[in-house]
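*Asks:* Predicted model and sequence follow; I will ask about them next.
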Amino acid sequence: MTQPTLILVHGAFATSFSFAPLQAELAFHGVRSAAVDLPGHGFAATFPLGYQAPQDLARFTSEPGSIRGVTVDDNVRALTEAAARAKEHGPVVIVAHSRGGATLTALANAHPELIDHMVYVSAWAPVDLPAAEYNAEPEMKTVDNAALARALAGDPGQLGLLRCNFRQADPEVLDGLKALFCADVSDDEFRIFLNSLQPDENLDAGGPEHRAQAGTWGTIPRTFVRLGEDRSVPTAMQDRLIREGDALTPDNPYRVRTLMSSHVGWLIRPAEAAMQMAQIAADVAAESDR
């Protein structure tokens, strides 16, 4: 049986490092995986000296960042290279989380031949609207972004990027971020997660041209993994994205799975997620051998 490679694509402010616990579990299931850093992430990120402790907020909010000017198209070029390398060794399954879904969608539009299966884990799969515009839709009205807004540092217009102070000690902000992203884990697990994030994210979440296209994206088998306790991308929005994708290509609908997890809890406690990913990998392997 030809074993697929799972390429793991992170969300906003995250890096390939966030997939380490999941990759360990996948390895124990015999599943091959590769976590990638999109441009300006991981060791290519900027951690301003003013971000260290004790913090110098004046420096932190003014220092330039390497992710300035990075676009979705830049992300697609990097992911194209990773997918092409993996494709040399068998089927490719791309697993995208959160904002990483916008890059996966754009890649599937451009190079469907490189992807054997797409997996969106509470991820943006824009069909009717550009990804960022979904934030203003009724399904997002329950999202409390007040803590995230208070964590923003500096002027995005001047910096040319989004910058967040995840190392602050304001208890109200920390409580709000925990409630938004991972209310289902311990306080220590939450703080470890928070310290795994990078402070900078690019401004470009994709335009109308990056919405899913029936003739390319719509030809690839796909799975949507719903996160049933997600307060960042509510289940109502996840279900809307599924409906829009199914309406675009009714002959190739999503295969839907559900994890009872917060937005990042499945990465912190990945045992169940790894089991589901292993099942998806086994299905793809069986399909490729037919």
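*Replies:* Noted; the coordinates are in hand.
*Asks:* Please count neighbours and contacts with C-alpha atoms only from this point.
*Replies:* OK.
*Asks:* can you tell me how far A44 sits from S16?
*Replies:* Using C-alpha to C-alpha, to the nearest Å, one gets 12 Å for the distance from A44 to S16.
*Asks:* Identify the residues contacting F19.
*Replies:* L8, H10, A35, L267 (C-alpha atoms under 8 Å, 6 or more residues apart in numbering).
*Asks:* Then A86?
*Replies:* Contact analysis of A86 by C-alpha under 8 Å, 6+ apart lists T5, V92.
*Asks:* What separation do you get for the closest residue to R150 other than its chain neighbours and A153?
*Replies:* Spatial nearest neighbour of R150, chain neighbours left out: V173 (6.9 Å); criterion: C-alpha to C-alpha, 6 or more residues apart in numbering. V173 sits 13 Å away from A153 when distances are taken as C-alpha to C-alpha.
*Asks:* same check, this time on A108
*Replies:* Distance, A108 to A153, by C-alpha to C-alpha: 34 Å.
*Asks:* Those two - which one has more neighbours?
*Replies:* Set A108 next to A153 and count neighbours by other C-alpha atoms under 10 Å: A108 wins out with 26 against 20.
*Asks:* Wait, that one touches I115, no?
*Replies:* Yes - using C-alpha atoms under 8 Å, A108 is in contact with I115, at 7.2 Å.
*Asks:* One more to weigh against that first structure:
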Amino acid sequence: MSSITYVLVHGAFSTAAAWGPVARDLALRGHRVVAVDLPGHGLDARDTGMVGVSTADDVAAVTAVVRAVDGPVVLVGHSRGGLTVTAVANAVPERLAHVVYVSAWCCVVGGPSVYASVAPSALDRLAPRLLTADPAEVAELRVDFRTTDPEALDALQDALLADGSRTELLAMLATMDGRESLAVDEAMVTVDPDRWGRVPRTYVRLGGDRALMPALQDRFVADSEAVGLPFRVVDLASSHLGVQLRPGPLVDVLTGLPS
């Protein structure tokens, strides 16, 4: 697969930096890899934060990278990044050799609102402790990931990195942005069977994830199968962030994808 380029899409409040260990291991195995900062995140941060950033902006940013690649692309999304992966696959299926959802949102029978109550995240209970502003007033989500509140950190550890150390958690939190967009175009991030369905796909199910619960991951997989577009499913025993911190198992999956 030396001609393949892996394009990595981060999740909510995250940045391209979260993919660092995965990108490093892919490169060391001789593969091309690009980790994308979605608009308003990481090196693409802006003074206005996430206000005005839309799903269309995310899709345009990733599609531009996909189109710039010389050769086939494996598009990989983690967590909320799955919404962008779906929309890009809907837009340019002919440019993709494979799509990979790593404990990621994959809305098949409707947008995220259809799935919101399937399996509440451990983060849902924590949100009021971390929010620094009323989302309705500031038109974005603002969260304090630099908190020193021990109870909040314990809850973040449980939700995001139960299989890691506090030092690892703090290192990952340091790479995260405290702002996220409220806007999601539900139609754009819903699977188009005629276009998305043309792309080979793998779902990496994380059994130890408490941020995007296994029951919700299973629902995405089941809905895809129900419409006749089944995933190849790979199970990894990992937390939400542990899969990025200890990249070996995931890199094995990515480099062993069927052609």
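*Replies:* Arrived safely. None of the values given here were measured: they were computed from a predicted structure.
*Asks:* So A44 and S16 of structure 1 - more neighbours on which side?
*Replies:* Counted by other C-alpha under 10 Å, A44 of structure 1 and S16 do not tie: S16 has more neighbours, with 19 against 13.
*Asks:* what residues are up against the more buried one?
*Replies:* By C-alpha under 8 Å, 6+ apart, S16 of structure 1 lies in contact with L8, V9, H10, A35, V36, D37, G42.
*Asks:* Mind checking which of those residues land in strands?
*Replies:* Taking DSSP state E as the definition of strands, the contacts of S16 of structure 1 contribute L8, V9, A35, V36.
*Asks:* and the residues you listed as a markdown table, adding distance to A281 of structure 1?
*Replies:* What follows is those, written out as a markdown table (distance: C-alpha to C-alpha, whole Å):
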| residue | distance to A281 of structure 1 |
| --- | --- |
| L8 | 13 |
| V9 | 16 |
| A35 | 15 |
| V36 | 18 |
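*Asks:* picking up where we left off before, find the residues that touch each one of V173 and A153 of structure 1.
*Replies:* When C-alpha under 8 Å, 6+ apart defines a contact, no residue borders V173 of structure 1 and A153 alike.
*Asks:* just the contacts of S16 of structure 1 now: which is nearest S196 of structure 1?
*Replies:* Nearest to S196 of structure 1 among the contacts of S16 of structure 1: G42, at 9.9 Å, using C-alpha to C-alpha.
*Asks:* how much space between the residue lying closest to that closest one once chain neighbours are set aside and K178 of structure 1?
*Replies:* The shortest distance from G42 of structure 1 to any non-neighbouring residue, by C-alpha to C-alpha, 6+ apart, is to T15 (5.2 Å). According to C-alpha to C-alpha, T15 of structure 1 and K178 of structure 1 sit 19 Å apart.
*Asks:* ranges for the strands of structure 2?
*Replies:* Counting by DSSP E, the strands of structure 2 are 5-9, 32-36, 73-78, 96-102, 141-142, 179-180, 201-206, 232-236.
*Asks:* So which of these is nearest A119 of structure 2?
*Replies:* Closest to A119 of structure 2 of the strands of structure 2 is strand 201-206 (C-alpha to C-alpha; 14.4 Å).
*Asks:* What is the closest one packed up against?
*Replies:* Contacts defined by 3 or more C-alpha pairs under 8 Å, 6 or more residues apart in numbering; DSSP states H and E place strand 201-206 of structure 2 against strand 96-102, helix 214-226, strand 232-236.
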